[in-house]
Each structure stands twice: as C-alpha cells, then as structure tokens.
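Q: From the sequence below, what's the structure:
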Amino acid sequence: MAQGKVMDLKSEKDVWDLQNIKRAQLVDVKEVPLLDTTAEKWEEVWRFKARPDDLLICTYPKAGTTWVQEIVSMIQHGGDTEKCDQLPITERIPFLELFINDGCPTSLEVADAMPSPRTLKSHLPVQLLPPSFWEQKSKIIYVARNAKDNATSYFHFHRMNKGMPEPGTWDQFLENFIEGKVAWGSWFDHVIGWWKAKNHYPILYLFYEDIKEDPAKEIQKIAQFLNLDLPEVLLNQVMQHTAFENMKQNPKTNFTNVPSFIMDQSVSAFMRKGTVGDWKNQFTVAQSEWLDDACAQLLKGINLTFRTQL
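A: As a prediction, this is how the structure comes out:
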C-alpha cells in the first residue's frame, strides 16, 4: 500500500472515486509482467538510489514477505512489540514498486525521506532490481516458497485484492502462474535468479518451509546476517510475536487497515493459513503432476530444491 495516509483510508472513503478502483492490467517491463501502475512509473523505480546500509526484503509475492518483514522489525527493535506496533508494517517498510493513485506520497518518496538505516520491500526479480542496490552492495534478504503453496496463496490473494489483475478460474490462474503470465513474472525465473545472485552479493536466501519448521534457527540466522545480537529471551519474544496466529490477529500486520473496497478479507484473509502443504486442498492430482513436471524441467541442474510438505 502507499504510505503516509494508509491509516486514514477508512475515514476518508468519501474522497475516493470507487468507480476508479479497477483491477490492474499487466504490462511487460523488460519482458517481465508488472502491474500497469508500476510500469507507468518504471523509470522512477529504476533510478531509485539505494544506500550502503539499506536492508531490502525481497520475495516472490505471497512467499512470506510480511512474516519476514515483522521478524526483521522485531529484531531491529530489540524485541520491543510496542515500538513495532506504533505503525502498520506498510508504513515501517515501504514497498518500493507499488503505486496507488490516492494522492499520498509514493513509496519511493517515503523511502527517499527516511533516515538511514532503511528497511525496504520489493517483489522484483533480480534483473529488474534498481542497479544502485548492486552498486551500494546493500544487504538483501530473499525468501523463497515452494511453487505449489505459493501459487495457491497468490491465487487467493488475487481473489481478495481488487487492485490485482482478475485471476479467472483456478485452472486459468495456475496455467498463467506456470507460464509466468502473472504480476512479477515467472516464479521459476524469480527463485533461480536470486539463487544465483547470492553467490556474488550480500544476500541471505531463506526458505519459507525452513522458517516454519524451525523458526528459532532461521530467526537467529537473520539476526546474524544483520550483525545484531539476539539472546534467548529476545528470540522467544520475536518468535511469539511473529507466530502466524498472532500476526493474523495483529492490525499492524494483517492489513485490516486497508479498506474492504480494495482488499475484501471476507473473500479471503490477507493472512490466510500460513501453512506448508495447503496446496493439497487446491490442486487436483493432474495439476500437481503438471507443476511437478514443470519444476523438474525448469529447476534442472540448479541445485535448488523445495519441500512441499513438512
């Protein structure tokens, strides 16, 4: 969401022309489908000036972004929940390439005005990341999630978020997902591109399934990457605060500050299930085999493996 006035949207609903809340269209930017609002402002995104002490949290959409954002925020604030709860996650960590025509400052403008060190968010594939991040050698945390759960979560996100393109049926969406004809492009290209980049830049590459299975280990890994000490008492506070059910009930992380005419959480919650293996409730056997075949072909020789159940 755009920053700054997000908290006031419900009270300012009358200033919105609800007829203009249209589902986004996809526009290719350097052969990657992006939201039309992002494509229109692409030169501004590309020229964004990163700083050496920036931290960028990057994921394919619906791969645990908000979860890791809140983990990082808690670590940075020394486990102080009150400090984390002062602002919604959308205002603490700007989403660089998201633009909403609501008269608010853009995320890029908010980020530019933030004091260092900044924590930022993006869904961009590696080849579209503004070059200043590479030039400044900014630290990046990347989170990857298995394709089946990622596709399932992304489909339901499209259903509830009226700012996203129309998803169509599940069959249609899955076909588009496998072919990379969804916002931010191919899941395969995304996870592979960032996997290769980690060998050349300060990138911590995490897996959603690992965080779910052993949050203490992965949270400590994040703290070490940030050069921050996390004693056991603080680790336990971070784990408790960022447990899925707690985040789902937390208005600072569950996006209930976004009005329902944009995100209709009666259709599907922004924080839906947060599990590994829920894809089994969505996929047919044939669809599961189809995606397995695509993974076997497109991840071949990459030394990158995903777990679809724990």
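Q: only C-alpha atoms for contact and neighbour calcs from this point on.
A: OK.
Q: Excluding sequence neighbours, find me the nearest residue to residue 163.
A: Of all residues not flanking residue 163 in the chain, residue 23 sits nearest, at 4.7 Å (CA to CA, 6 or more residues apart in numbering).
Q: ok, now residue 67?
A: residue 242 (6.8 Å).
Q: Please apply the same query to residue 215.
A: Nearest non-adjacent residue to residue 215, counting by CA to CA, 6+ apart: residue 239, 7.0 Å away.
Q: All the strands of the stretch 201-310 of the chain, residue numbers only.
A: Using DSSP state E, counting those that start in this stretch, the strands of the stretch 201-310 of the chain run over 203-207.
Q: no wait, the stretch 1-150 of the chain
A: So, for the stretch 1-150 of the chain - with DSSP E, counting those that start in this stretch - the strands run 26-29, 32-35, 55-59, 119-122, 139-144.
Q: which strands and helices sit next to the first one?
A: Under the contact definition 3 or more CA pairs under 8 Å, 6 or more residues apart in numbering; DSSP states H and E, strand 26-29 sits against strand 32-35, helix 36-40.
Q: Also this sequence, please, to line up against the first:
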Amino acid sequence: MEAKGDGSAEADKADFQKMIQGMLEKAKQLKPEELVFRYKGVLYPSVPSSVQTLQALGNFQARPEDLVISSYPKCGFNWVNLLLRDIAFINQNESEDGKPGVRSQLKLLEFENAGNYEEMKNDPSPRIYGMHGHYNNLPSSIHQKKTKILVVFRNPKDNAVSYYHFCQNNPLLPTFSSWDEFFRNYMTGEVCWGSYFDHALVWEKHFDDENVKIVTYEELKENLAKGVQSIAEFFGLSLSEEQIQKIAGRGTFQAMSDNAEKTHSSFGKVIFRKGVVGDWKTLFTKEQSEEMDAKFEACLAGTKIGAMLKYDLYCKE
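A: Modelled structure (predicted):
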C-alpha cells in the first residue's frame, strides 16, 4: 500500500489519493459483513487485504538491513512509521533546507500482494515496512534473517478507545452500534487483527530477542527526542543531537496531524485523531474499567511489557 509515482511529492500524493478513492468506492459496494474476512481464526479488512495476500505473505523475502515496524492497530504505527522514515532519510542524506523528501509512504505487508512483494525485491535498502500482525504471523524470512523489528505498544484502554473511533470513522471497516458493542468485541478479540492481549503475550516471549525492540506510545509522548535517539541506535543509524531535535520537533503527534493531508491525503483525518494519553476516560464505564483491569492483571501483570506500559499510571483513575 505504497504510493507510486515519478518521484515527485505531488505525483506520489496523487497516486496515493487515487488508491484511497479506489478502495473507498469498492467499500461502498459491500455489505457491512463483507468488509471483513477471517483467516486462521482472525478477522482482517477485506478491501485492502485478502486471503491470497496473507497466503503469499509467507513467501516474502526479508533482508537483514530492512527496517521493520510491528504494532497492534492504533498503537501508533503511522506515527512511528513517519518518524522512522525521517530518521532513515536524514541518516542518509539531509537536504539543504533541512526537510526530508517524501516520507508519507505507508507499506503494510498485509495490504500488499504477491506482485508487490516481487516489486519490493528491486527496492533499494534500507526498505521500511511493517505489519499489524504479531510475531508468529510475520514472514518466516524476517526471523531467519534476524531482521530488526521495532514493536510499538500503547496502553490498552487508550488503544481500545482509539480503535473504536477508527472503526466509526473509517469507511473500510464495519462500524459498531455503540461503544459498548465495540468494547465487548475488543475484549474477546473479535476485531480486525484479533486480541490486543494475544499480541502482547506473543511479543512478551521475544522481549529480549536482540533483533526486537519494544517501545510504547506513552514513552514517545513523554520524551520524543529520547525516543528518536533510541530508535535510531537500535537500527544502527547515526544522528547528531541537532538532527535528533529536528526530527523530534517535526515529529510530534500534533505536527504529524497538521501535516496529515499531505502525508496521507484525505485519509489523514481518519488516521490522526487526538493523539492524547488518557482519552479512555471519555468512554469507559466503571464496570468496563474494572473488567479491563482484571484482564490486564490476568494477562500482563508481572511481565516486561506490562511494566513498560505503566498501567497504574495511565489506566487507573
């Protein structure tokens, strides 16, 4: 799902907009239940993805020098994708005005196809791409080549609220009759890409793998410059202090949101909504909050990912 073009920002933007419009038109012709399909027990969006794509994904050939991002939906994938593209661009060649070139390409492997995977073989390194699927669903070549994977997590309460609004505002996904209905589905994993907690438990097993780095949405909000430096160091990309501050300055969520129309065309307003921590308090009932607390305690209490999420700080009144 990457914009193609003649290399100019305007051409890329036009092609990206055309691709989005094509998907929106396709979605209009489908019934709500046809907007998703099930593959190996997990739901996926049917307009940008397909069973054939997910089957072909197993044959994707990764490179050791690829820069890979993985996150459960609405944990900050698009934000980190733009940050990483900026980091990689500046590391290679900063333009005279200090502004990187086109950084808007979004390449989610689940949204590509076998033909695109073949085309990617011709892409120069480092290639930047990602997935919303968890560790076990990544192409086996990523594990074989020890390709580095940056994993992004977000506290589950804010994630659930963000995911709900994303579904309600995204024509490519079925909407829900209410927040209560969505919450029930979220807690049972009956949303696209399955259960948040299943993702976390799988990644917990690989927390200390040397080719895996886990960051949280909240820590990036707390200190973006430190996060930029940490991400760059993980991928072996060298940045000066001035470059780190420059990337952090234009990489705030607000800056990304303000620039969303340029980077993601008309879909930008769907992807970048609030970007705040604590928005869960606008929708969670006391009972739902307690249910989520119990789920977190059962699944992630005492885990390294659980500790990183600072649940008591961000998910308790």
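Q: TM value for the aligned chains?
A: The TM-score (TM-score structural alignment, normalised by the length of structure 1) is 0.84; 296 aligned residues with a CA RMSD of 2.9 Å.
Q: any idea how far the residue nearest to the spatial centre of structure 2 is from residue 94 of structure 2?
A: For structure 2, the residue nearest the mean C-alpha position is residue 77 (2.3 Å; CA atoms, centre = their mean). Distance, residue 77 of structure 2 to residue 94 of structure 2, using CA to CA, to the nearest Å: 24 Å.
Q: list the contacts for residue 207 of structure 2?
A: 213, 214, 304, 305 (CA atoms under 8 Å, 6 or more residues apart in numbering).
Q: still contacting in structure 1, which of those residues?
A: Among the contacts of residue 207 of structure 2, the contacts conserved in structure 1 (both residues aligned by TM-score structural alignment, their matches' CA atoms under 8 Å) are 213, 214.
Q: ok, which pair from the contacts of residue 207 of structure 2 is furthest apart?
A: Farthest-apart pair in those is 213 and 304; separation 12.1 Å (CA to CA).
Q: Neighbour count: those two, which is higher?
A: Counted by other CA atoms under 10 Å, residue 213 of structure 2 and residue 304 do not tie: residue 213 has more neighbours, with 19 against 14.
Q: how close does the closest residue to residue 1 of structure 2 other than its chain neighbours get to residue 212 of structure 2?
A: Spatial nearest neighbour of residue 1 of structure 2, excluding adjacent residues (CA to CA, 6+ apart): residue 107 at 5.1 Å. Residue 107 of structure 2 is 19 Å from residue 212 of structure 2, where distance means CA to CA.
Q: Equivalent analysis for residue 15 of structure 2, please.
A: 33 Å.
Q: can you count the residues close to the closest residue to residue 252 of structure 2 other than its chain neighbours?
A: In this structure, residue 252 of structure 2 finds its nearest non-sequential neighbour in residue 224, 7.4 Å apart by CA to CA, 6+ apart. Number of residues near residue 224 of structure 2 (other CA under 10 Å) recorded here: 22.
Q: repeat for the one 3 residues further on
A: Burial of residue 227 of structure 2 is recorded as 21 neighbouring residues (other CA under 10 Å).
Q: Quick check: the aligned residue for it in structure 1?
A: Matched by TM-score structural alignment, residue 227 of structure 2 corresponds to residue 218 in structure 1.
Q: And its match, how far from residue 230 of structure 1?
A: For residue 218 of structure 1, the distance to residue 230 of structure 1 (CA to CA) stands at 12 Å.
Q: and the nearest residue to residue 3 of structure 1 once chain neighbours are set aside, what does it touch?
A: Leaving aside its chain neighbours, residue 3 of structure 1 sits nearest to residue 91 (5.4 Å; criterion: CA to CA, 6+ apart). Neighbour list for residue 91 of structure 1: 3, 4, 6 [criterion: CA under 8 Å, 6+ apart].
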